[in-house]
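Compute the structure for the input listed below.
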Amino acid sequence: MRTLTPLHQLAAEQKSAEVTDWAARISWVVGLLLFIALVYWLMRQGWKWRGSLQSDLPELTAAPDGLAGETALLTLTGRYHASTTAGQWLDRIVAHGLGARSRAELTLTARGLDVRRPGATDFFIPAEDLREARLDKALAGKVLPEGGLLIITWAHGGTLIDSGFRSDRAAEHPAWVEAVDHLTSTTEGTAR
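Next comes the predicted model:
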């Protein structure tokens, strides 16, 4: 008869413990799923609460009739990222669908900026409500390389709003800043 060395004896004793407590494991998984559902529900309630706090913001302006036949100064295809209170890059506005990210088609005319968003609310910013355009890197939690976002500041119902867009061709952004700023200076000159 062969004697076992301590190493062989140790190897012979080690084996995996059998899983016998399935109820405890299933209850942990169910508890984790319920926790995830609770966090999701709380986030959704927070979004609704933010929308109710911003309920004093008037409905968005629709594009005026005859705008389609007007000469476009610039067009842009890209993404709409968010709108925030001007100067407050984390204070997202969610009222009237402004919090929903989407594809966007922008058309700048002498009458204003037409924003078409498939799957989200379209809106129009009259030229007299446009304030400025600039390049930035962050808006409502979205951070991109320097100059990666086109930010257009506009007035709506007594509130200044920053809306962020990113063109499919980022090289278009400086032309947009120049065109919007030119339009706002022209509009301000005629309003005086």
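
going forward, measure contacts between C-alpha atoms and count neighbours the same way
Noted.

Neighbours of residue 119, how many?
When neighbours are counted by other C-alpha atoms under 10 Å, residue 119 registers 11.

Give the closest residue to residue 127 in space, chain neighbours not counted.
Residue nearest to residue 127 in three dimensions, not counting chain neighbours: residue 112, with 4.0 Å by C-alpha to C-alpha, 6 or more residues apart in numbering.

doesn't residue 123 make contact with that neighbour?
No - using C-alpha atoms under 8 Å, residue 112 makes no contact with residue 123, being 10.7 Å away.

need the strands for the protein, in chain order.
Counting by DSSP state E, residue ranges of the strands within the chain are 74-85, 102-109, 112-116, 123-126, 130-136, 138-139, 142-143, 149-156, 159-167.

picking that back up, more neighbours, residue 112 and residue 123?
Between residue 112 and residue 123, counted using other C-alpha under 10 Å, residue 112 has the larger neighbour count: 23 against 19.

which residues sit in contact with the residue nearest to residue 127?
124-128, 130 (C-alpha atoms under 8 Å, 6 or more residues apart in numbering).

right, and the strands of the chain - which one's nearest residue 48?
Counting by C-alpha to C-alpha, residue 48 lies closest to strand 74-85 out of these; the figure is 16.0 Å.

which other helices and strands contact the closest one?
Packing partners of strand 74-85 (3 or more C-alpha pairs under 8 Å, 6 or more residues apart in numbering; DSSP states H and E): strand 102-109, strand 138-139, strand 159-167.

Run through who's touching that strand.
90-94, 98-109, 117, 139-140, 142, 159-169, 172, 176, 179.

ok, residue 173 - how many residues close by?
Neighbour number of residue 173 under other C-alpha under 10 Å is 22.

For residue 75, see how far away it is.
From residue 173 across to residue 75, the span is 11 Å (C-alpha to C-alpha, to the nearest Å).

Kindly report the same for residue 135.
For residue 135, the distance to residue 75 equals 17 Å [C-alpha to C-alpha].

Here is the second sequence; please produce its structure so I can put it next to the first one:
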Amino acid sequence: MDRLLLTLLCFAVFALCLYGMWRGWRRKARAQSVRIPPFPEVPADRGEVLLETRGLYVSTTMSGHWQDRIVTRGAGLRGPAVLRLHDGGIEVDRTGAPGFWIPRERIVGVGTAKGMAGKVMGTESLLVITWRLGDVELDTGLRGDDLSVYPQWIEKAKGGAQV
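From the prediction side, this is the model:
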């Protein structure tokens, strides 16, 4: 009987922790939905694809705060993605989550990083796009399948601007 009560207590504590994390995620999403405008939708006429990279969408964070993940409007969902550079901006096409558009005139810089919320590596293997959304500056990170294309992204996406 003692073992059953201890097992039930452990399960209850675990369930309570899960509930607390779920509530915290929702609270953070509500607070961010007030401060952060909706992400731009991908335009119908994007133009020619100049550069394309497949990989893992890691996250979007507040610029300079690599652990402050943006969770509102589905931006916190990590998963497979394709980045496509067009004349007018960058399309972030995520599998199983809403994609979004980063207009070229809002790109502040493009560079590499060792880590971002949800992914940390020992090398500069994340491609990070810093951009403005309203009056908020964001970092969007992708762990590309082919790291050798990062210099092309850094050069072409914002004319050589570095993060």
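
Compare the contacts of residue 112 of the first structure and tell me which has the most neighbours.
residue 130 (24 neighbours).

and the equivalent of it over in the second structure, what does it touch?
If you follow residue 130 of the first structure across to the second structure using TM-score structural alignment, you land on residue 107. Shown in contact with residue 107 of the second structure (C-alpha under 8 Å, 6+ apart): 129-132, 157-158.

give me the number of residues near the closest residue to residue 102 of the second structure other than its chain neighbours?
Spatial nearest neighbour of residue 102 of the second structure, excluding adjacent residues (C-alpha to C-alpha, 6+ apart): residue 90 at 5.0 Å. By other C-alpha under 10 Å, the residues close to residue 90 of the second structure number 24.

how about residue 90 of the second structure, what's its match in the first structure?
Correspondence of residue 90 of the second structure to the first structure, assessed by TM-score structural alignment: residue 113.

my guess is its match contacts residue 122, does it?
No - using C-alpha under 8 Å, residue 113 of the first structure makes no contact with residue 122, being 11.0 Å away.

Would you check the span in the second structure matched by stretch 165-173 of the first structure?
Under TM-score structural alignment, the match for stretch 165-173 of the first structure is residues 142-150.

buried stuff in that stretch?
142-144, 150 (16 or more other C-alpha atoms under 10 Å).

quick check: longest helix of the second structure.
Identified as the longest helix of the second structure according to DSSP state H is helix 2-35.

ok now it, how far from the chain's centre?
Relative to its chain's centre, helix 2-35 of the second structure lies at 24 Å (C-alpha atoms, centre = their mean, to the nearest Å).

Buried ones in that helix, by neighbour count?
Counting neighbours by 16+ other C-alpha under 10 Å, one finds that the buried residues in helix 2-35 of the second structure are residue 29.

Likewise for stretch 61-68 of the second structure?
In stretch 61-68 of the second structure, counting by 16+ other C-alpha under 10 Å, buried: 61-63, 66-67.

show me the contacts for the equivalent of residue 48 of the second structure over in the first structure.
Taking TM-score structural alignment, the alignment pairs residue 48 of the second structure with residue 71 from the first structure. Residue 71 of the first structure sits next to residue 109 when contact means C-alpha under 8 Å, 6+ apart.

distance of residue 71 of the first structure from residue 186 of the first structure?
When C-alpha to C-alpha is the yardstick, residue 71 of the first structure and residue 186 of the first structure sit 17 Å from each other.

likewise residue 47 of the first structure?
Residue 47 of the first structure is 38 Å from residue 186 of the first structure, by C-alpha to C-alpha.

Ok, residue 172 of the first structure next?
Distance, residue 172 of the first structure to residue 186 of the first structure, using C-alpha to C-alpha: 21 Å.

if I look at the residue sitting nearest the centre point of the second structure, how far off is residue 8 of the second structure?
Taking C-alpha atoms, centre = their mean, the centroid of the second structure lies closest to residue 59, which sits 2.2 Å from it. Residue 59 of the second structure sits 36 Å away from residue 8 of the second structure when distances are taken as C-alpha to C-alpha.

repeat for residue 25 of the second structure
Residue 25 of the second structure is 26 Å from residue 8 of the second structure, where distance means C-alpha to C-alpha.

Pick out the most distant pair among the buried residues of stretch 61-68 of the second structure.
Top of the distance list for those (C-alpha to C-alpha): 63 and 67, 9.8 Å.
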